[in-house]
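A.B. asks: Just to be clear, the model below is a prediction. Sequence and coordinates:
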Amino acid sequence: MDTAPRPVGELTYRDATPADTTALVMLIESAYRGDSSRTGWTTEADILEGQRTDAQGVLDVIEAPGSRLLVVEREGDLIACCQIEHRGEAAYFGMFAVAPGLQGEGLGRRIIAGAERIACETWGVSQMQMTVITVREELIAWYERRGYRRTGKLIPFPYGDERFGIPQRDDLTFELLVKPLV
């Protein structure tokens, strides 16, 4: 078996359309929930069960004013996605998923840099914001290495709303992370 790293080819970004909804739901679910998510390192399977998103949630992001759900493709294959949303002087980064079998190739850092560039070009924003579940220390550390900083601003987890998953612990909360883009 060849274990050499695969070359990371050219990435293309495009806006998602309603026709992409099913494939995007499958990608996001595979990156965060269930056994398939354990192939990568972004899994939330140990802290949340149930769904990460659904078709309506994806469509809402695609159709929301001031929001773009970016489809990331390599050689015509859907390999990742992320949302950017205009919020005044900032853009919000969310719904980030990389196919679990491709995680660890350096795609994530390339994709987030591309999303930051697109947000700056599209809206002229000076800051990117995101929220991350605070118990995801390894993920927060990864974002910190990309220039994001913790703000200490906490946002309650939506307990009882199964659209966001079924919590397996009672200490979940989100923290706002920010990165200056200028």
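C.D. replies: Right, received. Where do you want to start?
A.B. asks: For the rest of this, base every contact and every neighbour count on C-alpha atoms.
C.D. replies: Will do.
A.B. asks: and after the longest helix seen in the chain, which helix or strand comes next?
C.D. replies: Longest helix of the chain, by residue count under DSSP state H: helix 107-123. Sequence order places strand 127-133 as the next helix or strand after helix 107-123, per DSSP states H and E.
A.B. asks: Identify the residues contacting the residue nearest to the spatial centre of the chain.
C.D. replies: Centroid check for the chain by C-alpha atoms, centre = their mean gives residue 96 as the closest residue, at 1.3 Å. Applying C-alpha atoms under 8 Å, 6 or more residues apart in numbering to residue 96 gives the contacts 28, 80-83.
A.B. asks: Alongside the first one, take a look at this:
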Amino acid sequence: MDTAPARDSHRLTFRDATEDDVPALVTLIESAYRGDSSRTGWTTEADILQGQRTDEDGVRAVVTAPSGRLLVVERDGALIACCQLEHRGEAAYFGMFAVRPGLQGAGLGKEIIAEAERTVREDWGVREMHMTVISVREELIAWYERRGYRRTGKLTPFPYGDERFGIPQRSDLAFELLVKGL
């Protein structure tokens, strides 16, 4: 795995996650997407999915993957956000994006995604960023569209029956591929 030095961007520090970060990262990701704590922010999936968003094994797999990194975002030494970056040939994949719920809506997401895009462009020379978003998450998709991502209409089925991804509360879930040229 590539190990990038920590980078400062305004009060934020960006660095690659280590295995020691895994428990705190699971807590952050769960708080941003599931349960009552996620309702503090606007990225909650609590109404469409219950159960876990990820677990230590899932996060550890991303942290140790040779084709990518999990970018940790800290402010004053405190973990406040993260995102997965995976090198996939001519493109990079952006996923596992989480911002502490009480800090959402203050512009951090824009700053973090810009740093993620800069990182993959400079470190891997990729020309596109890809991501998948649950297709019924219209407000979230609109946020990404304002950042320059476009809907492709390419859908992959939600893994119904695999509780590692949560317990669906609707029968119409799918992942849509969003793409942005870098």
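C.D. replies: That came in fine, so what should we check first? Note that this is a predicted model, so its numbers are computed, not measured.
A.B. asks: Narrow the contacts of residue 96 of the first structure to those in strands?
C.D. replies: 80-83 (DSSP state E).
A.B. asks: follow-up on the earlier one: buried residues in the longest helix of the first structure, which are they?
C.D. replies: Across helix 107-123 of the first structure, burial judged by 16 or more other C-alpha atoms under 10 Å covers 107-108, 111-112, 114-116, 118-120, 123.
A.B. asks: how about residue 36 of the second structure, what does it touch?
C.D. replies: Going by C-alpha under 8 Å, 6+ apart, residue 36 of the second structure touches residue 46.
A.B. asks: so how far is residue 97 of the second structure from it?
C.D. replies: The spacing between residue 36 of the second structure and residue 97 of the second structure, counted by C-alpha to C-alpha, to the nearest Å, is 18 Å.
A.B. asks: And residue 12 of the second structure, by the same measure?
C.D. replies: 16 Å.
A.B. asks: And residue 138 of the second structure, by the same measure?
C.D. replies: Per C-alpha to C-alpha, residue 138 of the second structure is found 17 Å from residue 97 of the second structure.
A.B. asks: again with residue 56 of the second structure
C.D. replies: In terms of C-alpha to C-alpha, residue 56 of the second structure sits 16 Å off from residue 97 of the second structure.
A.B. asks: which residues of the first structure fall in strands?
C.D. replies: Secondary structure of the first structure (DSSP E): strands at 11-15, 48-49, 67-74, 77-87, 90-98, 127-133, 149-156, 166-167, 173-180.
A.B. asks: Compare these and report which one is nearest to residue 41 of the first structure.
C.D. replies: For the strands of the first structure, the distance to residue 41 of the first structure is smallest for strand 90-98, at 10.2 Å, taking C-alpha to C-alpha.
A.B. asks: and the closest residue to residue 33 of the first structure other than its chain neighbours, what does it touch?
C.D. replies: Distances taken as C-alpha to C-alpha, 6 or more residues apart in numbering place residue 45 nearest to residue 33 of the first structure, at 4.9 Å, with adjacent residues excluded. The neighbours of residue 45 of the first structure, taking C-alpha under 8 Å, 6+ apart as the test, are 32-35, 37-38.
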